[in-house]
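Undergrad: Sharing a model that was predicted from the sequence below.
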Amino acid sequence: MRVLPRSSPILTIFNCFSLQNPYLREYFTLKSLQNHVQYERSKRYPPTPRFVQEAATLLTNPDNGYLARTVDDQDEFFQGQVGAPGEESLVFASRRLLAMIQRDDVVQGDDTYKIRPYLNKSRHVFIVSLYSYGQMFPIAYAVMTKGTTTAYAAVLNKLKELGLRPQAVVTDWDDAQRGAWKEVFPRIELWGCYFHFLRAIYRKAKKKSLASYLSDPDMSQGEVARILRMCAAIPRLSAGDIEEGYNRIWKMARDLPGVPDNVAKKLMSFLRYFKREWVSKPEEVTIKGRHVHTTSGQEGLHKWLNTCLNNMDRPSFWKFMGIIRRDEHKSYYELNGIAVTGHKTGTMSGKRQKTKNFNSRGLKFDADIIEATKCFVANQSITSFLTLAAAGVREAMHFISQFGDDVELPE
């Protein structure tokens, strides 16, 4: 009789013994064996780890090998512990999902804090997702203890080793994460989430006591409000036009009639910040020509994971593992089914999050942008374009002011 390793995939075990004994193949199926093994496994889990290092040790123990693989035992899921001492991370990903990234797909990276497992010093969960066929598919998870560039780079280097080859990446504006993407994948096309951009400039306007010009209906009709909203519309310009657009705004702001001196000083201070923080990186700020503008699909994924965990803060490690293993299984079979058939197969239950164009609920916003684009094409006037496009920003700024400057993009 052939001797198998102590921990082997169910399919390997089934094939080995069913070939030796035809009786087994006649009366037992792979599916029935998988169901029975799942039932037995559900009754027994290893001790709950307290530290990242302890979790890694448990997952590399051959007796627990099934927990480190995908739900269907077809691929390895736990990819090890990475990072320097004090910056350790646990990486979870399957090669089969990473291999499905197409050249024109967009990858998104974002952090979530609520679902991080109850491990000492765990800081957040870094999720890498794939935007493909109009839907979001999580392809990798990392439980991280630090949010530094070197910590993110260690995770991304591991994913690169496993086959991650992104062409385009959209993230929020976290400098550490973005620096890691540039370091590990220096040739990628990287840009930032438009909604997080709006949130950042609203927060800065609030610090300058200018937020009321963006949110108060009685104050939103004046020239100061117009200048601020034109800044918010700048990412709608191409990278090559952003600096010129800013220069036009600066010139307009210097000659505003009837604006109190204290407000004018705050406005000019805001514009200096805007140039330093945003105009200096036009390739990352522009969303013109991008078919993904925001990380809304990622935010939807976070909400879905929270729902799966019954909105539990810091679940146990094994509960967290169960959720992300099932999500990998769901993502792989949905994405594979769409790739083969061209449409969702319906074999997997649950709603898959979609990434929507920003503020797609507001037809007026879309109409403003379309009209502004027509105007720009007709006469190449950057000032006219920004003036028209700025009108569509009003609703977004009102939303941020109503729900707080830490609000996430609504689905």
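TA: Thanks, I have it.

Undergrad: from here on, contacts and neighbour counts on C-alpha atoms
TA: OK.

Undergrad: Could you grab the helix/strand/coil label for the residue lying closest to Val285 once chain neighbours are set aside?
TA: Closest residue to Val285 in three dimensions, ignoring its sequence neighbours and counting by CA to CA, 6 or more residues apart in numbering: Pro235, at 5.5 Å. Applying DSSP: H, G, I helix; E, B strand; the rest coil to Pro235 yields a three-state assignment of helix.

Undergrad: for comparison:
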Amino acid sequence: MSKDQRKLSILISHAVYTNLEVNTVLRSTPHSETCTADESVLYRIEKRNTLKRRAGEETKTVPQIYMEECSSASTSLETAGQFPTYKKVKAAMYRSRAKRFPPLPATRQQLEIPAQWRVTKSGRQFLMYNNVHNSVLIFCTDENIRELAGHTVWCMDGTFKIVPEWYHQMFSIHVFKEGKLIPLVYCLTVRRDLPTYHEIFDNLILKAAALGVVLQPQTVICDFETALIPAVQASFPGVQIQGCYFHFCQAVLRKVAELGLRTRYLHETETKKKIKMLMATAFLPLPEVPAAVDLLGRNVTGLIAALFDYFRREWMTPNRLPLWNVYNVQTRTNNHLEGWHLKMNRQAGKHHLSFYELLQLLIDEQGSTETLIQQVTSGRVTANDLRIKNNKYEEVQLRITALTAEYDGGTRTMEQFLKAVAYDVPEPINF
């Protein structure tokens, strides 16, 4: 047998010859038995080829394609048992998909993105900026810059799971368009430091000036990242930074676990209530927060006292306190953005995509953004069409608004207010 063939022994009296990819039958020997063995091999080859072809042609994730074909195989239960397992075809499917993309150089610094990968599906320039080392890449169209300039509330966040190995994070900037959060700027960065964020914002501001528009957000909702906040404040003087309340709560709850209070939080009602009331102080008027923390911290001892010491050091400083205070704030969290990250992770189908796999994902997402903007511009789509109603969130919002009115009106004491709001404080994630 030649070296480009492999012999599969099916029965002693019969053999099938295929190529090394096991996707083509080159020759089979005759036999006097039934042809069942032949048919099972041909079935597996056919399904393997279908999976590889779809992986190479479609934009759906590899796991999604496999699950669709696996489900379809059940239409014939006689052959379904021969359907190849995901473990057997996964590598071949990803190899087939990789052939769609340009080859990558050995290092990030050598990366040169081909012209066809620098534009959106509508032909607009998408790669806005890349520095000489490719340590910062900004993907944003001129139209996205103009859209960004028309909004005063921006949401910012970074994600890490789907980012190529060459980069540390994908940082993105979003706005609400008729109540729907849409991404307008995507940045791949090697670091998460002050110079990196300055480089991003400086280039966005320069691009806006070249287009004759001004970027001037009034409110930026973001995580409590050490480098990001001062970069935003320096680049956009007078901007109000609104820290994400959900992230604030998770940070405090991580400290609860770190101090060894996890078991008490989960099983002691009074301990849990005290900690949740502490986080509920965010809903008080800013000048009243210190008095509330002092009220809750009276007579605490041991690990609870240590938690209050941490809270005062970490969150009660003059610069820090306004970031997590959400008194009369309507949009308190970046949860819409977290939902977007989850969607992108699902579409990616795996961690750490290759560079061009991620770029394809961003080009696809930009296409959806452009379509949505055109729908709104045409007048055919309104806020009611785009808004996904979250009954639970709306109930919480109405409840907190009512409680705040009672507190401000003097019909509810500070302690009563904190006890009531504590029921709406987020629970820990990965506790």
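TA: Received, thanks. Just so it is clear, the structure is predicted and the values come from calculations on it, not from any experiment.

Undergrad: re earlier: ok, now how distant is the residue in the second structure that the residue nearest to Val285 of the first structure lines up against from Leu228 of the second structure?
TA: Taking TM-score structural alignment, the alignment pairs Pro235 of the first structure with Ala282 from the second structure. Computed with CA to CA, to the nearest Å, the distance linking Ala282 of the second structure and Leu228 of the second structure is 22 Å.

Undergrad: returning to that earlier point: how about the contacts made by the residue nearest to Val285 of the first structure?
TA: Residues in contact with Pro235 of the first structure, defined by CA atoms under 8 Å, 6 or more residues apart in numbering, are Tyr194, Ile242, Val285, Thr286, Ile287, Lys288.

Undergrad: do that again at 7 Å, thanks
TA: Contact analysis of Pro235 of the first structure by CA atoms under 7 Å, 6 or more residues apart in numbering lists Val285, Thr286, Ile287.

Undergrad: Could you do Glu406 of the second structure as well?
TA: When the contact criterion is CA under 7 Å, 6+ apart, the partners of Glu406 of the second structure are Arg412.

Undergrad: Give me the aligned partner of it over in the first structure.
TA: Taking TM-score structural alignment as the criterion, the aligned counterpart of Glu406 of the second structure in the first structure is Cys375.

Undergrad: Wasn't its match part of a helix?
TA: Yes. Counting by three-state DSSP, one finds Cys375 of the first structure located in a helix.

Undergrad: and it, how far is that from Leu386 of the first structure?
TA: Between Cys375 of the first structure and Leu386 of the first structure the computed distance is 10 Å (CA to CA).

Undergrad: for Asp313 of the first structure, same thing?
TA: On the measure of CA to CA, Asp313 of the first structure and Leu386 of the first structure end up 43 Å apart.

Undergrad: wait, Leu98 of the first structure sits on Arg165?
TA: No. With the criterion set as CA atoms under 7 Å, Leu98 of the first structure and Arg165 do not qualify as a contacting pair; they are 8.2 Å apart.

Undergrad: so where do the helices sit in the stretch 101-250 of the first structure?
TA: Under the criterion DSSP state H, counting those that start in this stretch, helices of the stretch 101-250 of the first structure are mapped to 149-162, 175-184, 194-207, 212-215, 223-233, 239-254.

Undergrad: What residue in the first structure is paired with His352 of the second structure?
TA: Aligned partner of His352 of the second structure by TM-score structural alignment: Arg314.

Undergrad: quick one: contacts for that match?
TA: The contact partners of Arg314 of the first structure, by CA under 7 Å, 6+ apart, come to Lys114, Ile115, Arg116, Pro117, Tyr118.

Undergrad: Among the residues you listed, which one sits closest to Ile13 of the first structure?
TA: Of all the contacts of Arg314 of the first structure, Pro117 has the smallest distance to Ile13 of the first structure: 32.0 Å, by CA to CA.

Undergrad: Which position in the second structure pairs with that closest one?
TA: Residue correspondence, TM-score structural alignment: Pro117 of the first structure in this structure matches Pro164 in the second structure.

Undergrad: so what's that match closest to, chain neighbours aside?
TA: If the residues on either side of it in the chain are set aside, Pro164 of the second structure comes closest to His352, at 4.7 Å by CA to CA, 6+ apart.

Undergrad: for that neighbour, helix, strand, or coil?
TA: coil.

Undergrad: From Leu358 of the second structure, how far out is it?
TA: Counting by CA to CA, the gap from His352 of the second structure to Leu358 of the second structure is 9 Å.

Undergrad: got it, and Leu321 of the second structure?
TA: Using CA to CA, one gets 37 Å for the distance from Leu321 of the second structure to Leu358 of the second structure.

Undergrad: Neighbour count for Leu98 and Arg165 of the first structure, which is higher?
TA: Each of Leu98 of the first structure and Arg165 had its neighbours counted (other CA atoms under 10 Å), and the higher figure belongs to Leu98 (22 against 17).

Undergrad: The residue in the second structure that that one lines up against sits in which helix or strand?
TA: Matched to the second structure by TM-score structural alignment, Leu98 of the first structure sits across from Ile145. Assessed by DSSP states H and E, Ile145 of the second structure sits inside helix 142-149.
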